[in-house]
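Student: Quick one: sequence plus predicted model below, questions after.
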Amino acid sequence: MCRPGWGSARAEARRLEGLARLRRVRDRIDRDYARPLNVPALAREAGLPVGVLVLSFGEAYGRTPHAYLTARRAERAAYAEHTGQPVHTGQLGRAGRAGTTVRNREAAGAGPVLR
């Protein structure tokens, strides 16, 4: 028979393991933001169903994995523009200029100057 506190300790251990998985996904997005990333691949790496990853990530970080990735790309583009570095669409994981400008305008309020 289990002791009374063991059930809650196991639940807490599961919760912490779930947060660690989400942190690994977030770290992967931060590290590989310039590469093509998709949510199903991130979910597979985390060992979670796509829906669970999207909901859990949203609860933990306030936005979906895709929105987090888009915001990171916009932040990096704005930083590069601020420091005078050229911003290339290939560095941002997008195929075209139009998508880059529109996404950055949505996320940061302004699009980068693309070269």
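Tutor: Thanks, I have the structure now.
Student: From now on I want contacts and neighbour counts done on CA atoms only, so please keep to that.
Tutor: Will do.
Student: Break down this protein into its helices, ranges please.
Tutor: Assigned by DSSP state H, the chain shows helices spanning 6-31, 39-46, 50-61, 65-82, 97-108.
Student: Need the winner for burial among the ones you listed.
Tutor: Most buried of the helices of the chain, by mean neighbour count (mean count of other Cα atoms under 10 Å): helix 65-82, with a mean of 19.
Student: Next up, a structure to set beside the first:
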Amino acid sequence: MAAVTKELGSSHLRDLARLRRVRDRIDREYDRPLDVEALARSVNMSGGHLSRQFKRAYGESPYAYLMTRRIERAMALLQRGDLSVTEVCFAVGCSSLGTFSTRFTELVGVPPSVYRARADRATAGMPPCLAKQVIRPIRNREAPTPEDA
């Protein structure tokens, strides 16, 4: 029985290491076309198994994690103010302006154009380490709606 438990434990650790490699790849390559099947192949898992295990380990699907990373980067680019919303959309790896705007609004609570207009005021005079926490997107559609604010 101990041998079975030990093998299950080492198998679990191997799966966690593979999930971490997927997460790290998403963090590095968020601006490239990534899909669950390609991510799964890179760690010798099926797409379904990767999705289930990733969600169990990190609380969201690989696609949701990827979109959150893209939105975080988009927020930084929009704050700079030198790129249009469309340019930011494509710079972070999104191929559809509509999908980008919808997901941005879900995570941040306002459309990208409104965020860009408000960004300078929101963190004016704030140290960058605090500004990063203030502007971090909220995951899992938790952003307050205009009626809630």
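Tutor: Done, it's in. All of these numbers come straight from a predicted model, not from anything done at the bench.
Student: if we can go back for a sec, how about the helices of the first structure in a markdown table, adding distance to residue 88 of the first structure?
Tutor: Output for these, formatted as a markdown table (distance: least, Cα to Cα, whole Å):
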| stretch | distance to residue 88 of the first structure |
| --- | --- |
| helix 6-31 | 17 |
| helix 39-46 | 23 |
| helix 50-61 | 28 |
| helix 65-82 | 9 |
| helix 97-108 | 9 |
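Student: quick one, which of these is nearest to residue 91 of the first structure?
Tutor: Residue 91 of the first structure lies closest to helix 65-82 among the helices of the first structure, at 8.8 Å (Cα to Cα).
Student: what does that closest one rub up against?
Tutor: 26, 29-30, 33-34, 38-39, 54, 57-58, 86-87, 92, 103-104, 107-108, 111-113 (Cα atoms under 8 Å, 6 or more residues apart in numbering).
Student: One more: stretch 36-44 of the first structure?
Tutor: Taking Cα under 8 Å, 6+ apart as the rule, stretch 36-44 of the first structure contacts 25, 29, 49-50, 53, 65-66, 93-94.
Student: Check the spacing between the equivalent of residue 79 of the second structure over in the first structure and residue 92 of the first structure real quick.
Tutor: Using TM-score structural alignment, the partner of residue 79 of the second structure in the first structure is residue 82. Applying Cα to Cα, to the nearest Å, the value for residue 82 of the first structure to residue 92 of the first structure is 16 Å.
Student: cool, and residue 5 of the first structure?
Tutor: Per Cα to Cα, residue 5 of the first structure is found 48 Å from residue 92 of the first structure.
Student: Of those two, give the one with the bigger neighbour count.
Tutor: residue 92 (22 against 8; other Cα atoms under 10 Å).
Student: what residues are up against the alignment partner in the second structure of that one?
Tutor: Aligned counterpart of residue 92 of the first structure in the second structure: residue 92 (TM-score structural alignment). Residue 92 of the second structure makes contacts with 30-32, 70-71, 73-74, as judged by Cα under 8 Å, 6+ apart.
Student: Can you tell me what residue 61 of the first structure aligns to in the second structure?
Tutor: With TM-score structural alignment as the criterion, residue 61 of the first structure matches residue 58.
Student: show me the contacts for that match.
Tutor: Listed by Cα under 8 Å, 6+ apart, residue 58 of the second structure has no contact partners.
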